[in-house]
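>>> compute the structure for the input listed below.
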Amino acid sequence: MFIIRWILGRIILFLNFVFSPKKRQRPLAEQQQIDTQTQALALYQYPACPFCVKVRRAMRRQGLNIVTHDAKKAPHKDELVAQGGKQQVPCLRIEENGQVQWLYESKEIINYLDQRFA
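Below you'll find the model as predicted:
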């Protein structure tokens, strides 16, 4: 089973690489403002997870530079479980006004990004 998941993961990554969406082009000042706003966001994800790929593609289409953390590795995995409450990816960490919100589910994350940055 591990081998099948590994092969499927590599196929997903390859297809994502080949058919990656175009990055949205904005005026420099507007892009800098968006980059400043996205510094308060972090995406916890697995590289070959199809739902994580879906969120990363949406981020690329919108031209968002959001930090991504591999949730399989120790410090990020522990942070996701301790602060987010569960080990589920994709998960968007949103820090606003000193409060942290953890947003799960790829569709909800994409809707949040569309409403805030589109």
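
>>> please count neighbours and contacts with C-alpha atoms only from this point.
Fine.

>>> check the secondary structure at the residue nearest the centre of the chain for me.
With distances taken as Cα atoms, centre = their mean, the residue of the chain nearest its centroid is residue 43 (3.9 Å). Assigned with DSSP: H, G, I helix; E, B strand; the rest coil, residue 43 falls in the strand class.

>>> which ones are touching it?
By Cα atoms under 8 Å, 6 or more residues apart in numbering, residue 43 lies in contact with 66-69, 90-93.

>>> give me the distance between it and residue 8.
Distance, residue 43 to residue 8, by Cα to Cα, to the nearest Å: 22 Å.

>>> could you also give me the structure for this next sequence, so I can compare it with the first?
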Amino acid sequence: MKFIRLLLGKLILLLNAVFSPKPQQRAHDDQRRINKELESMALYQFESCPFCVKVRRAAKKMNLPLETVDAKQPDNEQTLLNGGGKRKVPCLRIENKSGEVTWMYESNDIIQYLEKRFA
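Next comes the predicted model:
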């Protein structure tokens, strides 16, 4: 079973690389503003998780250079557990201006949030 999961993960990454979406183009000032806003966000993910790939593809299509955090690393996993409450990916960590942190799970919810906020 572990071999099949590894093989499928590599296949997902290969297909993602081959059929990578083209990023949305925007004015330089708009992109700079968005990049600044994204500094308060991080996507906790596993590299070959299909739902994580889905979020990364959507972010790339929207030209959102999200910071990605490997949730398999022990320190990152502990941060995810302490902050979000569960070891589930993808998870978007959002810190607002007052320092309050929200942990958003579910790929469709994350994509919808990003589309609403940045598209």
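
>>> TM-score of the superposition?
The pair, once superposed, lands on a TM-score of 0.98 when counted by TM-score structural alignment, normalised by the length of structure 1; 118 aligned residues with a Cα RMSD of 0.6 Å.

>>> hmm, back to that, please report which of the contacts of residue 43 of structure 1 has the highest neighbour count.
residue 92 (28 neighbours; other Cα atoms under 10 Å).

>>> pretty sure that residue sits in a strand.
Yes: counting by three-state DSSP, one finds residue 92 of structure 1 located in a strand.

>>> what's the nearest residue to it if we skip its chain neighbours?
residue 43 (4.5 Å; Cα to Cα, 6 or more residues apart in numbering).

>>> check the gap between that neighbour and residue 83 of structure 1 for me.
On the measure of Cα to Cα, residue 43 of structure 1 and residue 83 of structure 1 end up 14 Å apart.

>>> again with residue 13 of structure 1
Residue 13 of structure 1 is 29 Å from residue 83 of structure 1, by Cα to Cα.

>>> and those two? Which one has more around it.
Comparing residue 13 of structure 1 with residue 83 by other Cα under 10 Å, the one with more neighbours is residue 13, at 17 against 12.

>>> where along structure 1 do the helices fall?
Counting by DSSP state H, structure 1 has helices at residues 2-18, 28-38, 50-62, 74-79, 106-117.

>>> relative to residue 98 of structure 1, which of those is closest?
Closest of these to residue 98 of structure 1 is helix 28-38, at 14.0 Å (criterion: Cα to Cα).

>>> show me the contact partners of the closest one.
By Cα under 8 Å, 6+ apart, helix 28-38 of structure 1 touches 64-66, 117.

>>> one more time with 6 Å
residue 66 (Cα atoms under 6 Å, 6 or more residues apart in numbering).

>>> what comes up buried for that helix?
Using 16 or more other Cα atoms under 10 Å as the test for burial, helix 28-38 of structure 1 gives 31, 34, 37-38.

>>> now swap in stretch 8-18 of structure 2 and tell me
Buried, per 16+ other Cα under 10 Å, within stretch 8-18 of structure 2: 9, 12-13, 16.

>>> ok, the residue of structure 1 positioned farthest from its centre to residue 46 of structure 1 distance?
For structure 1, the residue at maximal distance from the C-alpha centroid (Cα atoms, centre = their mean) is residue 1, at 26.2 Å. From residue 1 of structure 1 over to residue 46 of structure 1 the distance is 18 Å, taken as Cα to Cα.
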